[in-house]
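Colleague: Need coordinates for the below:
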Amino acid sequence: MSEVYAARRTRLRERSAAAGAEAALVSRPANVRYLCGAAPRGAVLLLGAADDPGDLLVCPEDPAESGGGASLFLSHGLKGMAGAPIDDALRLMPLPAAETDAAVAAAAVAERAGAASLAVEEHHLSVARHRTLRAAAPRLRLADLGCAVEQLRLVKDEEEISCLRIAAEIADQALGELLESILVGRTERHLALELERRLIDHGADGPALPTAVGCGPNAGRARHTPTDRRVEEGDFLCVCLGANYRGYRCEVGRTFVIGTTPADWQIELYELVFAAQRAGREALLPGAAYRDVDRAARHVLDAAGYGEGFGARTGHGVGLEIDEDPRLAPSAMGKLDACVPVTVEPGVHLPGRGGVRIDDTLVVRPEADGGPELLTITTKELLAL
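Modeller: Model (predicted):
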């Protein structure tokens, strides 16, 4: 993987140079991890000029940091995704706890090295931190790096997709085991905690997102926070969970009926949401506009009179973060590329009655390769549990 990280940093260095910056400072943790393989808390990456690729990872020292700070990296060697060593060209600068933050220290290093300009992630820096950078390195011209790293992260390589695939398998396993247990009488909160424990049991580093479990009138609410409401016969039960595996995150969401034959309104609503989700999945092809994927799913529910309960978007990208670009929404600009993982997650909530959400993680693939690759494979049949 060391060559992969080095190549990523080279691409970013080229983009930064093309924008007129002699050096670049990456501070957003997911972006640091993408470029280095790991992101100790508070660490930043300083990219040198094109003719000086001695990139510097500035890590705050924190003896109490159980997740591993600069001391741990120094004593055990820099390790990245899948345990692979990070590129030898990446230098480490431990920053004593008494020093200022790593971004300020990195800017001072760039100024001492003679750089005249430094591109920074303005969307990640607070106004106060930006001012501190200016004060620490007054001779540096600060430019905006923008979302250059996020744009590089859009298309995943096969190693990244492999991690997402395993994360999906873990989430499917945890959900499948829950469906085999007795659910009536248990609270939403209890079920959510059990799902998160099962994720860990099956090899996840942790949940990819807060686990959402909603039953009865809570079913179908997006990102519902579990309560002490108990599952009752006849309820819709909506579950959305995800696994974090080696930093890569995916999600899966399903809806079931508890303990009885589904009512007619439940069957009708489920079939509509399922049809909308299928339309969105089928629209996931390279070259498809983000808004067209949203439109394909949204049209199904609009035509049936449920458009107001649909939500702001059909799905979003996943990777080192559970919610990243692209956005599959009505106003989203851009087109899909191959090897971009996204969710398709339409849902409808009827106040006082409940609702349905169906959520899958897929990878965009060309039709010649079989079309979109479905990573989350838990059945989408309306089961009565």
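
Colleague: When you work out contacts or count neighbours from here on, use the C-alpha atoms and nothing else.
Modeller: Fine.

Colleague: residues near G305, how many?
Modeller: 10 (other C-alpha atoms under 10 Å).

Colleague: if I look at it, how far off is Q266?
Modeller: To Q266, G305 is 15 Å away according to C-alpha to C-alpha, to the nearest Å.

Colleague: quick one, what contacts the nearest residue to G80 once chain neighbours are set aside?
Modeller: Nearest residue to G80, sequence neighbours excluded (C-alpha to C-alpha, 6 or more residues apart in numbering): G37, at 3.9 Å. Residues near G37 by C-alpha atoms under 8 Å, 6 or more residues apart in numbering: Y5, K79, G80, M81, I86.

Colleague: among the residues you listed, who's most crowded?
Modeller: I86 (23 neighbours).

Colleague: Against S27, how distant is the nearest residue to that one once chain neighbours are set aside?
Modeller: Nearest residue to I86, sequence neighbours excluded (C-alpha to C-alpha, 6+ apart): S2, at 4.8 Å. Applying C-alpha to C-alpha, the value for S2 to S27 is 20 Å.

Colleague: do the same with G146
Modeller: 12 Å.

Colleague: Setting the sequence-adjacent residues aside, check what's closest to T255.
Modeller: Spatially, and ignoring its direct neighbours in sequence, T255 is nearest to C238 (4.4 Å; C-alpha to C-alpha, 6+ apart).

Colleague: H349 is in contact with that neighbour, correct?
Modeller: No - using C-alpha atoms under 8 Å, C238 makes no contact with H349, being 10.7 Å away.

Colleague: So which of those two has more stuff around it?
Modeller: Using other C-alpha under 10 Å as the criterion, C238 and H349 rank with C238 on top: 27 against 22.

Colleague: Same question for the more buried one, what's its three-state structure.
Modeller: strand (DSSP: H, G, I helix; E, B strand; the rest coil).

Colleague: and the gap between L72 and G319?
Modeller: L72 sits 26 Å away from G319, going by C-alpha to C-alpha.

Colleague: Among these two, which residue is more densely surrounded?
Modeller: Between L72 and G319, G319 has the larger neighbour count (other C-alpha under 10 Å), namely 27 against 17.

Colleague: Now for that one: which residues touch it?
Modeller: E160, L164, G247, Y248, R249, C250, P341.

Colleague: Going by secondary structure, it is in what exactly?
Modeller: If you go by DSSP states H and E, G319 is not part of any helix or strand.

Colleague: quick one: it from R41, how far?
Modeller: In terms of C-alpha to C-alpha, G319 sits 19 Å off from R41.

Colleague: One more sequence to fold, the one below, so I can look at both together:
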Amino acid sequence: MNHFAKIAAQLRSHDLDGVLLTNEANRFYASGFHSAGTDGMALVTPEKFYYFTDSRYTEAARRHIQGADIREVGAGRGYSALLQEAVQRHHIRRLGFEDAYMTVREHGFYARALPCELVPAADLLAELRAVKDPEELEILISAQRIAEKALADILNEIRPGVTEKETAARLQYLMLHYGAEDKSFDPIVVSGPNGSLPHGVPSEKVIQAGEFVTMDFGCVYHGYCSDMTRTVAVGSVTDEMRQVYDTVLRAQLAGIAAAKAGATGRAVDGAAREVIEQAGYGPYFGHSFGHGVGVEIHEGPNATPSNDKPLPTGAVISAEPGIYLPGRLGVRIEDVLYLTEDGCQNLTLAPKDLLIL
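Modeller: Below you'll find the model as predicted:
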């Protein structure tokens, strides 16, 4: 799977003769081939697609990339030389670049080396990546299933005496065991008072009876990310713990009910936030309802209080409200949603009623 043609089809409407992709995620989105960091570059023109890389990746690129001219950089013939030839060959006058990612130094270098105007074009890729096609959706669902299998297993292992670090390590192993290529981010596993840290780092803390354990994790499958959070209790819960959990779940369900293409990110976030505020926990929900998920774990569009733009049909966003009581406990529940004109499809199947292990 690649999106060269999809990108090329948008060049004219953005008044571009081509677009240069140096960012790792955008290169993958265009080509379907992953190379690390700055070890690759894609050029999309209306007539032809190029992928430039070095000898470490050339053979693999030729095996995986369809419909593009694969060219190898080498001593005395670097990326700028290959780019310059292509720019001249296709008479490119306005070349899009990723203004959200390219450094000032890189921009200066290419502005001097290339006989064309560099035009900001990060929004072009962001808009395309925000809308998932059927093949992308299928892969995202498969990534979610892998994470859910890992969750089902880890629930049998959480008990008093196990540490947060041990649980996080097991989640990573289980996702790889079930077919993941990598983790989509470092797993968050926090328990008891550590649960009030939304992005807490797993520690040597031992899980104890009467505590919540929050696990936020995901994997990469065929280049796309999954993301989910579940909070479970060990042994027993207090009335306060149950009240906080029930409030978060009701807030999530309210946000999911409001989530659909055409709704603004602010409106979706607001539907969930209102539930938490009415329960008296407004000051303890500091982040937003959700973010886009795809090639990157955080990408557009976002369901945030600041996003007053309509969410597009085909977007995939997380649904993850939370309540965090400093030094005491925290609860977050997260699913991933596919937005349609009529509502949304929840890609996450794992149960989320309060589970006491």
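
Colleague: still on that earlier bit, and for G146 and S27 of structure 1, which residues touch both?
Modeller: Overlap of the contact sets of G146 of structure 1 and S27 (by C-alpha under 8 Å, 6+ apart) consists of V120, E121.

Colleague: So for the two, which residue has more residues nearby?
Modeller: S27 (22 against 15).

Colleague: Quick check: closest non-adjacent residue to the aligned residue in structure 2 for that one.
Modeller: Aligned counterpart of S27 of structure 1 in structure 2: T22 (TM-score structural alignment). Spatial nearest neighbour of T22 of structure 2, chain neighbours left out: M41 (5.0 Å); criterion: C-alpha to C-alpha, 6+ apart.

Colleague: Map the one you found onto structure 1.
Modeller: Under the alignment (TM-score structural alignment), M41 of structure 2 maps onto V44.

Colleague: can you pull the contacts of its match?
Modeller: L25, V26, S27, R28, P29, V32, L57, V58, C59, A102, A103, A106.

Colleague: Would you quantify the distance from it to K79 of structure 1?
Modeller: With C-alpha to C-alpha as the criterion, V44 of structure 1 and K79 of structure 1 are 16 Å apart.

Colleague: same question, R134 of structure 1
Modeller: According to C-alpha to C-alpha, R134 of structure 1 and K79 of structure 1 sit 32 Å apart.

Colleague: who's in contact with G67 of structure 2?
Modeller: By C-alpha under 8 Å, 6+ apart, G67 of structure 2 lies in contact with F49.

Colleague: counterpart of A60 of structure 2 in structure 1?
Modeller: Aligned partner of A60 of structure 2 by TM-score structural alignment: L72.

Colleague: Then E148 of structure 2?
Modeller: Mapped onto structure 1 by TM-score structural alignment, E148 of structure 2 lines up with D172.

Colleague: One more: C225 of structure 2?
Modeller: Match for C225 of structure 2 (TM-score structural alignment): R249.

Colleague: In three-state terms, label the closest residue to R328 of structure 2 other than its chain neighbours for me.
Modeller: Distance criterion C-alpha to C-alpha, 6+ apart; nearest residue to R328 of structure 2, sequence neighbours excluded, is P193 at 4.3 Å. With three-state DSSP as the basis, P193 of structure 2 sits in helix.

Colleague: Run through the residues that contact P193 of structure 2.
Modeller: Shown in contact with P193 of structure 2 (C-alpha under 8 Å, 6+ apart): P326, G327, R328, L329, G330.

Colleague: Would you agree the second one is in contact with V190?
Modeller: No - G327 of structure 2 is not in contact with V190 according to C-alpha under 8 Å; the separation is 11.9 Å.

Colleague: Please report how far the counterpart of the residue nearest to G80 of structure 1 in structure 2 lies from L114 of structure 2.
Modeller: Using TM-score structural alignment, the partner of G37 of structure 1 in structure 2 is G32. Plainly put, G32 of structure 2 is 26 Å away from L114 of structure 2 if you go by C-alpha to C-alpha.

Colleague: can you tell me how far R327 of structure 1 sits from R189 of structure 1?
Modeller: Noted for R327 of structure 1: a distance of 29 Å to R189 of structure 1, by C-alpha to C-alpha.

Colleague: And for R353 of structure 1?
Modeller: Going from R353 of structure 1 to R189 of structure 1 by C-alpha to C-alpha gives 20 Å.

Colleague: So for those two, which sits in the more crowded spot?
Modeller: Per other C-alpha under 10 Å, whichever of R353 of structure 1 and R189 has more neighbours is R189, with 19 against 15.

Colleague: Next SSE downstream of the lengthiest helix in structure 1?
Modeller: The longest helix of structure 1 (DSSP state H) is helix 158-179. Proceeding N to C from helix 158-179 of structure 1, the next assigned helix or strand is helix 188-201, under DSSP H and E.

Colleague: In structure 2, which residues correspond to that following helix?
Modeller: Going by TM-score structural alignment, helix 188-201 of structure 1 sits over residues 164-177 in structure 2.

Colleague: Relative to structure 1, what is the average displacement of that stretch?
Modeller: Here the mean offset of stretch 164-177 of structure 2 against structure 1 after fitting is 0.4 Å, by mean C-alpha distance after the TM-score superposition for structure 1.

Colleague: and that stretch, which residues are buried?
Modeller: By neighbour count with 16 or more other C-alpha atoms under 10 Å, stretch 164-177 of structure 2 contains the buried residues E164, K165, E166, T167, A168, R170, L171, Q172, L174, M175, L176.

Colleague: Is A24 of structure 1 located within a strand, as I assumed?
Modeller: Yes - the assignment for A24 of structure 1 by three-state DSSP puts it in a strand.

Colleague: which residue sits closest to it in space, ignoring its chain neighbours?
Modeller: Spatial nearest neighbour of A24 of structure 1, excluding adjacent residues (C-alpha to C-alpha, 6+ apart): A119 at 4.5 Å.

Colleague: Need the three-state assignment for the one you found.
Modeller: A119 of structure 1 ends up strand, using three-state DSSP.

Colleague: any idea how far it is from V32 of structure 1?
Modeller: Distance, A119 of structure 1 to V32 of structure 1, using C-alpha to C-alpha: 15 Å.
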